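Enquirer: need a structure here:
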Amino acid sequence: MTTWHEHAIFWHVYPLGALDAEPVLEEGAPVTHRLPRLVEWLDYAVELGVSGLLLGPVFTSRSHGYDTIDHFEVDPRLGDRADLDALLAAAHDRGLKVVLDGVFNHVGSRHPLFLRALEGGPTAPDAALFRLTWPEGGGEPAHESFEGHEALVALDHDDDGVAELVTEVMEHWLRAGFDGWRLDAAYAVPVPFWQRVLPAVRAAHPEAYLLGEVIHGDYAGFVAGSGVDSVTQYELWKAIWSALNDANLYELDHALTRHGEMLETFAPQTFVGNHDVTRIATRLTDRRHLAHALVVLLTVGGTPSVYYGDEQAFEGVKEERLGGDDAIRPALPERPADLAPYGWDTYHLHQELIALRRRHPWLHRARTAGVTLSNEVLAYEARDGENRLVVALNISDEPAEVPVVGTVVAGQAEVAGGAGTRVPAHGWAVLEP
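Expert: This next block holds a predicted model:
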């Protein structure tokens, strides 16, 4: 059965940043209706060529959205339920699917369930939801946290109540019309927990796209064991910018081989930027190679996403400190017409490559095979059955010849004799043999 997400291309938006929300939700703060501003950007997303929104946290939280206080309410800094419903309807009217971001490994330390557990003591029903260590003689317990962040209280995934809560949240919003879930920090949650929760969700919502955030490890094993559709392909992300920066395209070739092995069992979620990493335009030491990164993203198998602003060559460095994500999660202007003029060339490049992918939807499951390889030149074939394209990347200071002849369907190249094609210095091309 073919599902909609087999050919999805996402625009990944972090709403709290994009809509310039306050960094902290103050107690009793009034609702600020910011989500309607995002509706102003939907036509821009459609014109970019994407088919869905990968929406960052929208539920009530204390700060960055991943410290959830209420999974059933919209963060007042973004708006209310009517605003979120209107955004969903506007997206669907334009043919855009909407995938929500769910944090089910932990909750914020101000979550009512956690506060009730602290108040009720070790025998309170809510205490079983968390991994708490109660001191002898009474007093407040110690709690396990997410990666040492005390404000992020780990849930006890062995408890039936946690499985029931997560199932209820996921089904609640899928019933409301949303199209899937990104499962934040899925790697930190025991696989048996997903085995308990996801079958019921799938039975009720077979078309839902379930994406797990997994940074490293056995991606295919996690997909098979947990029941998600896909995981975040950090291996390929790292190899793309690292290989380009180090003039070591052997690294990229190796990563593409591993990527192809994953494609035997699932379609990884691919990206060159997201809300947790330094912007690709900043990460690359030579801006001439930004195009090369995008070409790889949009010509290999998987389900690609474009992080908001990357299509305009936004810059920003991720820093490991309080507020270190601010630069990579900036506010958008009120409307696309207010964007700075210097980013539109990158936007048009995205349009060209996304249009290429849409004309060749088989790329979703395409495998790659090397045609020619050196430190600074890589040509690979993307193939699915009888369908075939050849991608040539040259990051050297001299033109490079690749042993393929065909029609140039994107980029720039010229015939270099009867058996090859010449790609300009620091250039790229996609050929149809």
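
Enquirer: only C-alpha atoms for contact and neighbour calcs from this point on.
Expert: Fine.

Enquirer: Name the SS class of R383, please.
Expert: Classification of R383 using DSSP: H, G, I helix; E, B strand; the rest coil returns strand.

Enquirer: Wait, it touches G370, no?
Expert: No. At 11.2 Å, R383 does not count as touching G370 under the criterion of C-alpha atoms under 8 Å.

Enquirer: Proceed likewise with the subsequent sequence, for comparison:
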Amino acid sequence: MADPLEHPGPHEFATDDAGAQPDVTQETAGESAPPEWWRTAVIYQVYPRSFADASGDGIGDLPGVTSRLDALVELGVDAVWLSPFYRSPQRDAGYDVSDYCDVDPLFGTLASFDRMLEAAHQRGLRVIIDLVPNHSSSEHPWFQAALEAGPGSPERARYLFRDGKGEHGELPPNNWESVFGGPAWTRVIEADGEPGQWYLHLFDTSQPDFDWSNPEVRELFRGVLRFWLDRGVDGFRVDVAHGLVKAEGLPDLELPEAGGSLGGSREAPIVPYWAQEGVHEVYRDWRRLLEEYEGDRVLVAEAWVDPLERVASWVRPDEMHQAFNFSYLMSPWRADALREVIDDSLAAFGGVGAPSTWVLSNHDVIRHATRLALGEDHLQGHGIGPKTQGLPDRMPALRRARAATGLMLALPGSAYVYQGEELGLPEVTDLPDHARQDPTWFRTKGERYGRDGCRVPIPWEADAPAYGFSESSSSWLPQPSEWRELARDRQLGDPSSTLEFYRAALRLRSEFALGAGELEWLSELEGERMPKGVLAFRNNSLIVVANVGADEARVPEGTLLLASSEVPDGLLPADTTVWVLPAR
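Expert: Sure, this is the predicted structure:
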């Protein structure tokens, strides 16, 4: 058998002279141009605050990102997605934007962004940046002007200001609640010193929602898109893409029917502030704008919507290019559930001509090296911490996480990798209360831990200050002592490490064109039916077998190219995935 963790080489792909792949509508020498890069890409999420700190202040920055790009090339990804780096008071880690066309000094300058972008393109990496159109910071000039201008003014019409209910307007306009906990409305003090109107903020009080029925708002964001496209970015990940448009009249949420859902489902009515039909015209407009630019520029939707058929409506041919597959991310580690969501994903996205996307971790959810070994009752955004019952042991949880990664990266379509998952980083569960910074923690008065545990700065060098995250010993969230053994330099070159497992998987995914392949489920191998709890499929010339259950399964005959953990005596243990090139 071949070494399942043979070291991969640097990742490369061909580009034209401008650094962008040819437009798919063109044909050369009678042959169709290659499909758009994003249909099969592996995209690496960089959370700038926690990736690499070049200034020494304990907060990651754009020069830090530039300094670590070679590591991403060596990993084998195709593109980088950057979480927000715009000017911001940082009440919600940059998702409260005060200037959409500038870089916050915490992260650098526009010049340092340009240098980072150029360096990424020189290395064949495309760059997608976050865009936050649902709300601005309360310190945005528009919102400050709205506060000064008063009720009924054009300035207030850019946001969702409303009079309150009750005899004196003392009650919120409706019963909506913030995603971060507490009411979604805050009352302002008017110029005369008296309580006045209320404004909507589906997130923190410092994040007032725009009114997307206002043409000024739409024109603002057209300008923002052009500003960054002119600088050369390859696309945008659109934050809260399902939330821009609210139901006419802002009706109360029907709480019993909607439950805790983040979107509409087959059983529940559409939540009046999520997934309204009007959002689609916004993205059709943006799609037309992007198509004015050369190269394959992309729009990626963060749309927490159920079911998958509704998510697919975001990626119809004239709208966005991709949507995050949260149904897959939130699926439990059960063979029947995984097969169902994989089938549903391929059918829903394929039905509108879009690639399915696959993701296991990001900056908003418990890292999958911990989450997949928990029960199924951990809600998105709530987080876990010292008082959480039933926290798993790290190594068995990591074994399951590696098996899940082996399954995900073998699926056709595009995949997302969150910084640090290639190191096997678990959720940090022992952060001291005084160090927490997520608004969820404060708005729920400590009832929910929030998302800080997946945002701790990642380790690069075991014996360096802050494990190589910063030249100083500073780190905006404290790093646990176990980060030392998980540092990149400790794992590089170790064939048993999670890092080398990811590198091998990404190399093989590219070599065997799995992203562009087709999935064929296999109910039996070599005349034997697959045990319950085992998933097996063929993608192009590879056979992938994932043991999600408890009973051992036999590894197919052929060359073992990848194994998420050891497979003694040709038997596949639980929580293990293998990629096999069958014998001819």
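
Enquirer: and R383 and G370 of structure 1? which has more neighbours close in?
Expert: R383 (19 against 16; other C-alpha atoms under 10 Å).

Enquirer: helix, strand or coil for T559 of structure 2?
Expert: strand.

Enquirer: what sits against the counterpart of it in structure 1?
Expert: Aligned by TM-score structural alignment, T559 of structure 2 pairs with T407 of structure 1. Neighbour list for T407 of structure 1: 431-433 [criterion: C-alpha atoms under 8 Å, 6 or more residues apart in numbering].

Enquirer: Roughly how far does T407 of structure 1 sit from V391 of structure 1?
Expert: T407 of structure 1 sits 12 Å away from V391 of structure 1, going by C-alpha to C-alpha, to the nearest Å.

Enquirer: Leaving aside the residues adjacent along the chain, what's closest to the residue nearest the centre of structure 2?
Expert: In structure 2, the residue lying closest to the centroid (C-alpha atoms, centre = their mean) is N362, at 4.5 Å. Spatial nearest neighbour of N362 of structure 2, excluding adjacent residues (C-alpha to C-alpha, 6 or more residues apart in numbering): Y418 at 5.2 Å.

Enquirer: Strands along the stretch 1-150 of structure 2, start to end?
Expert: With DSSP state E, counting those that start in this stretch, the ranges of strands along the stretch 1-150 of structure 2 come out as 27-28, 31-32, 42-46, 79-82, 86-87, 99-103, 126-131.

Enquirer: Structure 1: matching residues for the fifth one?
Expert: Residues 59-60 of structure 1 are where strand 86-87 of structure 2 aligns, with TM-score structural alignment as the criterion.

Enquirer: The matching stretch: average distance to aligned residues in structure 2?
Expert: Stretch 59-60 of structure 1: mean distance to aligned residues in structure 2 after superposition is 0.8 Å, counting by mean C-alpha distance after the TM-score superposition for structure 1.

Enquirer: Centre of the chain to that stretch, how far?
Expert: From the chain centre to the centre of stretch 59-60 of structure 1 is a distance of 19 Å (C-alpha atoms, centre = their mean, to the nearest Å).

Enquirer: What are the contacting residues of that stretch?
Expert: By C-alpha under 8 Å, 6+ apart, the surrounding residues in contact with stretch 59-60 of structure 1 are 65, 68-76.

Enquirer: and for T407 and V391 of structure 1, which residues touch both?
Expert: With C-alpha under 8 Å, 6+ apart as the test, T407 of structure 1 and V391 both reach L431.

Enquirer: before we move on, the earlier item: quick one: which of the contacts of T407 of structure 1 hold up in structure 2? List them.
Expert: Retained in structure 2: 431-433, out of the contacts of T407 of structure 1 (criterion both residues aligned by TM-score structural alignment, their matches' C-alpha atoms under 8 Å).

Enquirer: could you flag which of these are buried?
Expert: 431-432 (16 or more other C-alpha atoms under 10 Å).

Enquirer: Can I get the kept ones among the contacts of T407 of structure 1 in CSV including distance to Y342 of structure 1 and secondary structure?
Expert: As requested, the kept ones among the contacts of T407 of structure 1 are exported to CSV (distance: C-alpha to C-alpha, whole Å; DSSP: H, G, I helix; E, B strand; the rest coil):
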residue, distance to Y342 of structure 1, secondary structure
L431, 28, strand
E432, 31, strand
P433, 34, coil
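
Enquirer: any idea how far Y449 of structure 2 is from T429 of structure 2?
Expert: 9 Å.

Enquirer: between those two, who's got more neighbours?
Expert: A direct count of neighbours by other C-alpha under 10 Å for T429 of structure 2 and Y449 places Y449 higher, at 27 against 20.

Enquirer: just to revisit the earlier point, so what does the residue nearest to the centre of structure 2 match up with in structure 1?
Expert: Per TM-score structural alignment, N362 of structure 2 is aligned with N274.
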